[in-house]
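In: Please find the sequence and the predicted model below.
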Amino acid sequence: MPKKILTLEFKDLNELHKALGIAGTKHPLFSIIKFEELPALNNSKEAKLIFDFYQITMKTSFPCSIRYGQSTFDFNEGVVSCFGPRQSSIIDPHFVYAKSGWLMNIHPDFLRTYALGEKIKQVGFFDYEINEALILSEDEQKSLEIIFQQIEREYHLPIDKFSQDVIVASLEVLLSYFNRYYERQFVTRKINAGGILKKFDLLLNDFFQHKSNQGLPSAGYLAAQLNLSTRYLSDLLKQLTGLTTQQLIQNKIIDLSKDSLTGTTLSVSEIAYQLGFEYPQSFSKLFKAKTNQTPLEYRQSFN
């Protein structure tokens, strides 16, 4: 019988502040906390944490482990992690806070009337897993520290009609830096990432050879097989190939279907079912969109 894990859900920021043993928020929808100012955590059990708001953490020296799925990850250098609302994580019984850095909490309503409110929903790294955190160089860490310090200063000033505008503007700059540094991280890891691309292609081939009776392969399935989040895999593949996971799946479908159309006498419907399509019309529609020909037109062009 699996052991029961304590689950803690936080629906608003003041609930979190109370649980952390610190004063309430200066703004009901936004807070920024320095790790070194948090009281020691008395935690003797594994706990699953779920928050109804965005969280951004920048940690320098992080002597603890966090578990995602079946893997445990240790951080002992400057890292940035971003979490979207309702994203869960499990902390171990010996969890301690980072020695320095910041924890930023942003309720979606804080951004609701700003363009950033919609933009942040499209930002990929809020869907990344903890093992896909942004590892900072010394210069990058210094640049981000300046922005975090600016936001912290503004947060502690008396609230006026410009306070929220200033913080949101700083958040936009912060996310732009995250995008830049993640791009660098993808580039510097390209050698290792090439192995992921090879594994991805092998997984696709294996799926179509042995599992097409289960339907079409999904981006989520392939990411899980590679121990990556769906969003991170897609962003990584886009950096490596210029194509998203879904586009690469579709290209593989077209390549395999072309082989069948020119090398076998199978009907279009039989090929569609063989590839995992539930409806042959869906296959024909995709083929036409990708090649500007129907499957039959493509086959006839080789006769």
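Out: Nice, I can see it.

In: rest of the way, CA atoms for contacts and neighbours
Out: Fine.

In: Just give me the neighbour total for Tyr298.
Out: 17 (other C-alpha atoms under 10 Å).

In: now Lys48, what's its secondary structure?
Out: strand (DSSP: H, G, I helix; E, B strand; the rest coil).

In: take the one below as the second:
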Amino acid sequence: MKHTAKDFRVLASVSDFTQHFGFPSPAHPLLTIVDLAQHRGAPAPSLVGPAFRQLYIIALKKNLKGTIQYGHRAYDFSEGVLAFYAPGQMCENNETVDTSELSGWLLAFHPDLLHKYPLAQKMAGYGFFSYQVHEALHLSAREEAMVDGVLHSMQLEYGQPTDGFSQDVLVSQLDVLLNYANRFYHRQFLTRRPAEHDLLSSFEALLTAYFAQGGEQPLPTVQHFADALHVSPAYLSDLLRSLTGQNTQQHIHHALIERAKQLLLSTSLTVNETAFRLGFEYPQYFSRLFKSKTGLTPAAYRFSVH
């Protein structure tokens, strides 16, 4: 079924995510951990339409029968149990998904959780968050126990009253969890033939590479990416909108704001210098765009997080 942009529910925060899927309210504004066994037999969220999630999600799902639509691929849980979803991507449950015997856990976190930590720079290197991966990670009993151990430590910290060290501890534990996942991912997929790159995957790779460059660079344009992918700007935007509910310019703005947040929190650049580094000719336009997307000026955002 082809969806229009208005069919997509945008889940911009952890609270949006938990409310949409009927999970308990989060104990931390930027992160939640859900025991899936407590939601066994729950109705499929597809009843309320596909969700465009602006969050990272890691899920260890046991005894889930069926597939989940991830972009335009089916994410197969027939054998593997550990799955990864990146921000800015659409997921939708197949109507035949059976959760009657579901168990495991789900960890969802907002990119803002990482922006002042080195882990933020590492996320683009974790290929298991890509649309190209369309099957869950297979874990041995020993590997699953190791992952569960890290998650249990995170749950203990998550349940503690929040203090000045809470976020540092949670992010460090998340770093360990992702390091394990990276090890297991490479063990499973190094000898397999990579999934064929499609246009969406190629666009994501180009967008990530563009903002990974150091130094000042021009603002990226829709035409730039369309030319690189050998398609028209209109076709690229229509494709992205049909798969994610967001057009090319919206994807660019999202990546631009995420890069701006990293620079504001990890460097001593002034707001004007940050704007120039990102390619803005006029810093005022950068500030207006940043506030329209985050609700805060760049200076206020820097102050609110530090």
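Out: That came through, no problem. Quick caveat, the model's predicted, so the values are computed rather than measured.

In: mind checking how far the counterpart of Tyr158 of structure 2 in structure 1 is from Asp52 of structure 1?
Out: Using TM-score structural alignment, the partner of Tyr158 of structure 2 in structure 1 is Tyr155. Separation of Tyr155 of structure 1 from Asp52 of structure 1 (C-alpha to C-alpha, to the nearest Å) stands at 21 Å.

In: Which one's more surrounded, the two?
Out: Set Tyr155 of structure 1 next to Asp52 and count neighbours by other C-alpha under 10 Å: Tyr155 wins out with 21 against 18.

In: show me what contacts that one?
Out: Lys26, His27, Ser31, Ile32, Ser163, Ile167 (C-alpha atoms under 8 Å, 6 or more residues apart in numbering).

In: Return the residue of structure 2 aligned against the last one.
Out: Ile167 of structure 1 maps onto Leu170 in structure 2, with residues paired by TM-score structural alignment.

In: what's the answer for Gln250 of structure 1, then?
Out: Checking with TM-score structural alignment, Gln250 of structure 1 has no match.

In: Could you pull out the strands in structure 1 for me?
Out: 6-10, 30-34, 47-51, 54-60, 64-68, 71-75, 79-83, 88-91, 100-106, 134-135 (DSSP state E).

In: Serialize those strands to TSV and add fields for distance to Thr262 of structure 1 and mean neighbour count.
Out: Output for these, formatted as TSV (distance: least, C-alpha to C-alpha, whole Å; neighbours: other C-alpha atoms under 10 Å):
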stretch	distance to Thr262 of structure 1	mean neighbour count
strand 6-10	56	14
strand 30-34	60	21
strand 47-51	52	18
strand 54-60	51	21
strand 64-68	45	17
strand 71-75	45	14
strand 79-83	48	21
strand 88-91	48	18
strand 100-106	55	20
strand 134-135	46	20
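
In: Reformat those into JSON lines and put distance to Asn192 of structure 1 next to each item.
Out: Compiled in JSON lines, those are given as follows (distance: least, C-alpha to C-alpha, whole Å):
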{"stretch": "strand 6-10", "distance to Asn192 of structure 1": "36"}
{"stretch": "strand 30-34", "distance to Asn192 of structure 1": "34"}
{"stretch": "strand 47-51", "distance to Asn192 of structure 1": "31"}
{"stretch": "strand 54-60", "distance to Asn192 of structure 1": "25"}
{"stretch": "strand 64-68", "distance to Asn192 of structure 1": "21"}
{"stretch": "strand 71-75", "distance to Asn192 of structure 1": "18"}
{"stretch": "strand 79-83", "distance to Asn192 of structure 1": "20"}
{"stretch": "strand 88-91", "distance to Asn192 of structure 1": "26"}
{"stretch": "strand 100-106", "distance to Asn192 of structure 1": "29"}
{"stretch": "strand 134-135", "distance to Asn192 of structure 1": "15"}
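
In: How about Glu36 of structure 1: what's its closest non-neighbour residue?
Out: Ser100 (5.2 Å; C-alpha to C-alpha, 6 or more residues apart in numbering).

In: Kindly state which residue of structure 2 is aligned to that neighbour.
Out: So Ser100 of structure 1 corresponds to Ser103, using TM-score structural alignment.

In: In contact with that match, which residues?
Out: Asp35, Leu36, Ala37, Gln38, Arg40, Lys61, Lys62, Asn63, Leu64.

In: Of those, which is the nearest to Pro194 of structure 2?
Out: Proximity of the contacts of Ser103 of structure 2 to Pro194 of structure 2 (C-alpha to C-alpha) peaks at Lys61, which lies at 23.5 Å.

In: Report the contact partners of that closest one.
Out: Lys61 of structure 2 neighbours (C-alpha under 8 Å, 6+ apart): Leu36, Val81, Leu82, Ala83, Leu102, Ser103, Gly104, Trp105, Leu106.

In: How about the contacts made by the last one?
Out: This points to Leu106 of structure 2. Ile33, Val34, Asp35, Leu36, Ile57, Ile58, Ala59, Leu60, Lys61.

In: now the third one, nearest residue through space, not along the chain?
Out: Here the nearest residue to Asp35 of structure 2 in space, its sequence neighbours aside, is Trp105; by C-alpha to C-alpha, 6+ apart that works out to 4.7 Å.

In: repeat for the fifth one
Out: Once its chain neighbours are removed from consideration, Ile57 of structure 2 has its nearest residue in Ala108; the separation is 4.4 Å (C-alpha to C-alpha, 6+ apart).

In: what does Ser31 of structure 1 give?
Out: Here the residue nearest Ser31 of structure 1, using C-alpha to C-alpha, 6+ apart, is Asn105, at 5.3 Å.

In: quick one, what contacts the one you found?
Out: Under the criterion of C-alpha under 8 Å, 6+ apart, the neighbours of Asn105 of structure 1 are Leu13, Leu29, Phe30, Ser31, Ile32, Phe53, Tyr54, Gln55, Ile56.

In: any idea how far Ile151 of structure 1 is from the third one?
Out: Which is Phe30 of structure 1. 11 Å.

In: Mind listing the shared neighbours of the two?
Out: Counting by C-alpha under 8 Å, 6+ apart, nothing touches both Phe30 of structure 1 and Ile151.
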